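The following comprises the amino acid sequence and a computationally predicted model.
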Amino acid sequence: MEWGLLWGALGFFAGGVLKGAVGAGAPLLGVPILALIYDVPLAVAVFTLPNLISNVWQAWTFRRHDPAPRFSATFAGAGAVGALGGSLLLVTLPGEALMATVGALVLVYIGVRLARPSWALARATAHRLVAPMGIVGGLLQGAGGLSAPISLTFLSAMRLERLAFIATVSVFFTAVSAVQIPTLWALGVLTPERLALSALAVLPLFAGIPVGQALARRISRATFDRVILAILAAIALRLIWAAAT
């Protein structure tokens, strides 16, 4: 149990580093590591408070950089609806299926990043797709703790400036987390023990954020992305292997 807690804390710290460097993506590292050590429901539950608190902080800090508040509100509202449905899936799907799903979602995210590095989504098209993308992203976040294959890819495809990207995605994750916490509590997934662990997990995540910010200033974004994608691929394959054996 002690080693599990240590690795879990390192996962949250690594997630904080990623969040500090690019403004999002902490669950991409934290959730698969916790799911590998324990299970997906625990990983999703323990990540709720760090996700909520860090994104409330970011949403407030970067609020003046939101280029389209109505777009952000629509994306966030749709994500909240999806998160409700995803939380219900979390308690009904088998653990092995959830582990494989989380691993597969991470691989999808990596595939999209590698296959279409220069593709850009027109703003008019993005505004038409914002509600369905928000719902699907929230659904994935609720069911597996990872919406990045939809939410981050969707916003990245719009080629938003970095601060605008952070402002928009932070509002989305704030709304999703605000729905997840009471829903998972009502469903018995977020127990008092897991809530306490979630509160403690805020510390290593926030400790990692300034490290990520410093790294972002010292190394190229392309190099950092390649390192993160390699780590994610290893974690995703390990999750799928664990689910299959």
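Ah, there it is.

make it CA atoms for all contacts and neighbour counts henceforth
Will do.

and Pro132, how far is that from Asn55?
Using C-alpha to C-alpha, to the nearest Å, one gets 22 Å for the distance from Pro132 to Asn55.

Hmm, Ala243 is touching Glu96, no?
Yes. When contacts are counted by C-alpha atoms under 8 Å, Ala243 is listed as touching Glu96 (4.7 Å).

Tell me how many other residues crowd the nearest residue in space to Trp185 that is not next to it in sequence.
Once flanking residues are discounted, Trp185 sits nearest to Thr191: 6.5 Å by C-alpha to C-alpha, 6 or more residues apart in numbering. Thr191 has 16 neighbours, counted by other C-alpha atoms under 10 Å.

could you point out the longest helix in the chain?
helix 192-218 (DSSP state H).

Quick one: residues contacting Ile235.
Contact analysis of Ile235 by C-alpha atoms under 8 Å, 6 or more residues apart in numbering lists Pro32, Ile33, Gly103.

separation between the residue positioned nearest the centre of the chain and Ser147?
By C-alpha atoms, centre = their mean, the chain has its centre lying nearest to Pro27, at 3.8 Å. Pro27 sits 9 Å away from Ser147, going by C-alpha to C-alpha.

Can you give me the buried ones in the longest helix of the chain?
194-195, 197-199, 201-202, 204-213, 215-216 (16 or more other C-alpha atoms under 10 Å).

Ok, stretch 97-115 next?
98-110, 113.

Use this one as the comparison:
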Amino acid sequence: MPELTGLALAFVCLFIGGVLKGATGIGAPILAVPLLSSLYGVPTAVVLFSLPNFLSNGLQLWQYRRTPAPPGLLAPFALAGFFGAGLGTLMLVRLPSDVLQAVLAVAVFLFILLRLARPDWVLPMRVGRLLAAPLGFLGGVMFGAIGLSAPVSVPFLNALRLGRDVFVVTISAFFFALALMQIPMLALGGVMTGPLALASLIAVVPLWLGMPVGARLARYVSLKVFDHVTLAILGVIAARMLVQALG
């Protein structure tokens, strides 16, 4: 694939990821990391998305700073995710790229199945508080290793029925905590080079351009529409990644 075409696709993907994140609080890594991985491999994709993830979630935390987080849930969820991301980033540095790409493809398919199979699943908050630390750790490991924690974090928080604003502040704090561990470890592991760090910083632009568009669209377009579009795109991307990894 010509480099210019790959860059254009990456720009479009990050913009659409920003639209989805602005509308739902999630969407950017779910869409951007698999597509970038299919273009450049998992380690490069994770590095490219690391600064957009850190800055976009920091921005959303500031925007929703007056929204109260669920007591007894956010702290163990984010703290366990922080340490899980450390273990996952070590796996990213040491495992072969083809293995990581196959794991990422399977994780995307798992996310799609969970969203389609149990969309109305409800989890009581008292159970959610007990599961916050172990699921946060598992999500952190996945995020560090393949750049995607959504198969764990998103169904878990959706099942708690937090409400949009509380969901956004909780997931943003979680992703922000993961990035605080991930970025220094990527640099120390030699994966985040100077040119890739610059490319990651540039990747912030299309993501941030998309976020206000998504926030505005959320007032007029059903969230189910965003969900269905995201799942359809993810299915195609995951299939492509799995073929590449097996090939």
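Structure received. Bear in mind the structure is a predicted one, so any value in this text is a computation, not a measurement.

Now the TM-score, please.
Here the TM-score for the pair of chains, by TM-score structural alignment, normalised by the length of the first structure, is 0.97; 245 aligned residues with a C-alpha RMSD of 1.1 Å.

Please list the members of the buried residues of stretch 97-115 of the first structure that lie in helices.
Secondary structure from DSSP H places 98-110, 113 of those in helices.

Quick one: these as a markdown table, columns for distance to Ile37 of the first structure too.
Below are these laid out as a markdown table (distance: C-alpha to C-alpha, whole Å):
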| residue | distance to Ile37 of the first structure |
| --- | --- |
| Leu98 | 14 |
| Met99 | 11 |
| Ala100 | 14 |
| Thr101 | 16 |
| Val102 | 14 |
| Gly103 | 14 |
| Ala104 | 17 |
| Leu105 | 18 |
| Val106 | 17 |
| Leu107 | 19 |
| Val108 | 22 |
| Tyr109 | 22 |
| Ile110 | 22 |
| Arg113 | 27 |
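
Mind jotting down where the helices sit in the first structure?
Here the first structure has its helices, by DSSP H, at 2-22, 26-37, 40-46, 48-61, 69-90, 95-115, 123-144, 151-157, 162-186, 192-218, 221-244.

Relative to the second structure, what is the average displacement of the fifth one?
Once fitted to the second structure, helix 69-90 of the first structure is off its aligned match by 1.0 Å on average (mean C-alpha distance after the TM-score superposition for the first structure).

for the longest one, same thing?
Superposed on the second structure, helix 192-218 of the first structure shows a mean distance to its aligned partners of 0.9 Å (mean C-alpha distance after the TM-score superposition for the first structure).

what's the matching range in the second structure for that helix?
Alignment of helix 192-218 of the first structure against the second structure: residues 194-220, by TM-score structural alignment.

Count the neighbours of Thr153 of the first structure for me.
15.

what residue of the first structure matches up with Ala85 of the second structure?
That one, Ala85 of the second structure, aligns with Ala83 by TM-score structural alignment.

ok, that match - how many residues close by?
31.

ok, it to Ile181 of the first structure distance?
Distance from Ala83 of the first structure to Ile181 of the first structure, by C-alpha to C-alpha: 10 Å.

and if you look at Phe75 of the first structure?
Computed as C-alpha to C-alpha, the Phe75 of the first structure to Ile181 of the first structure distance reads 19 Å.

Likewise for Pro117 of the first structure?
34 Å.

quick one, which of these two is more surrounded?
Here Pro117 of the first structure and Ile181 are set side by side on neighbour count (other C-alpha under 10 Å), and the busier one is Ile181, at 23 against 11.

Give the equivalent position in the second structure for that one.
So Ile181 of the first structure corresponds to Ile183, using TM-score structural alignment.

returning to what we had before: and Pro132 and Asn55 of the first structure? which has more neighbours close in?
The neighbour count for Pro132 of the first structure versus Asn55, taken as other C-alpha under 10 Å, is higher for Asn55 (25 against 15).

Please pull up the equivalent of that one in the second structure.
That one, Asn55 of the first structure, aligns with Asn57 by TM-score structural alignment.

show me the contacts for the nearest residue to its match once chain neighbours are set aside.
Spatial nearest neighbour of Asn57 of the second structure, chain neighbours left out: Ser172 (4.9 Å); criterion: C-alpha to C-alpha, 6+ apart. In this structure, Ser172 of the second structure makes contact with Gly25, Asn57, Gly58, Gln60, Leu61, judged by C-alpha under 8 Å, 6+ apart.

Now which residue in the first structure aligns to Ser172 of the second structure?
Matched to the first structure by TM-score structural alignment, Ser172 of the second structure sits across from Ser170.

how close does its match get to Leu155 of the first structure?
Ser170 of the first structure sits 12 Å away from Leu155 of the first structure when distances are taken as C-alpha to C-alpha.

Does Ala207 of the first structure touch Ala14 like I think?
No. With contact defined as C-alpha under 8 Å, Ala207 of the first structure does not reach Ala14; the gap is 9.4 Å.

Show me what Pro132 of the first structure aligns to in the second structure.
By TM-score structural alignment, Pro132 of the first structure lines up with Pro134.

can I assume that match is in contact with Ala80?
Yes. The pair Pro134 of the second structure / Ala80 is scored as a contact, 7.1 Å apart, by C-alpha under 8 Å.

and stretch 198-215 of the first structure, how far from the chain's centre?
The chain centre lies 14 Å from the centre of stretch 198-215 of the first structure; the measure is C-alpha atoms, centre = their mean, to the nearest Å.

Leu114 of the second structure matches what in the first structure?
Residue pairing (TM-score structural alignment): Leu114 of the second structure is matched to Val112 of the first structure.
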